[in-house]
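In: Predicted model and sequence below, questions to follow.
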Amino acid sequence: MIILGVILLVVGLIIGMPILVTVGIIVAVIGLVLMVAGRTGHAVGGRSHYF
């Protein structure tokens, strides 16, 4: 999710579409939150780790 968010962010900046930039930021932040939650030992979505 983090990589997808960064890709959307870059494409949105290159094309000039602010909606893609916004969606890219949101997706990247959600990916980072899931990664941090998974690394602290909490099960995320029924998984003990989240890649």
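Out: Arrived safely, thanks for sending.
In: From now on I want contacts and neighbour counts done on CA atoms only, so please keep to that.
Out: Will do.
In: How many residues are close by residue 4?
Out: Residue crowding around residue 4 was assessed by other Cα atoms under 10 Å; the count is 15.
In: meant to ask about residue 18, not that
Out: Other residues near residue 18 come to 12 when the count uses other Cα under 10 Å.
In: Next: residue 41.
Out: Every residue meeting other Cα under 10 Å relative to residue 41 is counted, giving 10.
In: any idea how far it lies from residue 7?
Out: When Cα to Cα, to the nearest Å is applied, the distance between residue 41 and residue 7 equals 28 Å.
In: How about residue 23?
Out: Distance, residue 23 to residue 7, using Cα to Cα: 10 Å.
In: contacting residues for residue 26?
Out: Under the criterion of Cα atoms under 8 Å, 6 or more residues apart in numbering, the contact list for residue 26 reads residue 5.
In: A further structure is provided below for comparison with the first:
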Amino acid sequence: MAVLELAIAFFVLAIIAGALGAGGVAGMSMDIAKWLVIIFLVLAVVSMIL
């Protein structure tokens, strides 16, 4: 569950940075959020199988 919370935090950070005009920070935050969501989904599927 911590991975999902981190992904949400980075998503919110990206939205705020994008609104304030910091495009580089927003893009990097969205990339991190995307990878954290992917990791969360993989771990969720593995935990349901095992």
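Out: Looks like it arrived, so ask away. Because the structure is a prediction, the values reported are computed rather than measured.
In: how about the aligned partner of residue 7 of structure 2 in structure 1, what does it touch?
Out: For residue 7 of structure 2, the aligned position in structure 1 is occupied by residue 5, per TM-score structural alignment. Remark: with contacts taken as Cα under 8 Å, 6+ apart, residue 5 of structure 1 is in contact with 23, 24, 25, 26, 27, 28.
In: Give the helix, strand or coil label for residue 5 of structure 1.
Out: For residue 5 of structure 1, the secondary-structure state derived from DSSP: H, G, I helix; E, B strand; the rest coil is helix.
In: Would you mind measuring from it to residue 35 of structure 1?
Out: As it turns out, when the distance is counted by Cα to Cα, residue 5 of structure 1 lies 14 Å from residue 35 of structure 1.
In: In contact with the residue positioned nearest the centre of structure 1, which residues?
Out: With distances taken as Cα atoms, centre = their mean, residue 28 lies nearest the centre of structure 1, 2.4 Å away. When contacts are counted by Cα under 8 Å, 6+ apart, residue 28 of structure 1 touches 1, 2, 3, 4, 5, 6.
In: can you put these in JSON lines and add distance to residue 16 of structure 1?
Out: Supplementary listing: the contacts of residue 28 of structure 1 in JSON lines, determined by distance: Cα to Cα, whole Å:
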{"residue": "1", "distance to residue 16 of structure 1": "22"}
{"residue": "2", "distance to residue 16 of structure 1": "21"}
{"residue": "3", "distance to residue 16 of structure 1": "19"}
{"residue": "4", "distance to residue 16 of structure 1": "18"}
{"residue": "5", "distance to residue 16 of structure 1": "16"}
{"residue": "6", "distance to residue 16 of structure 1": "15"}
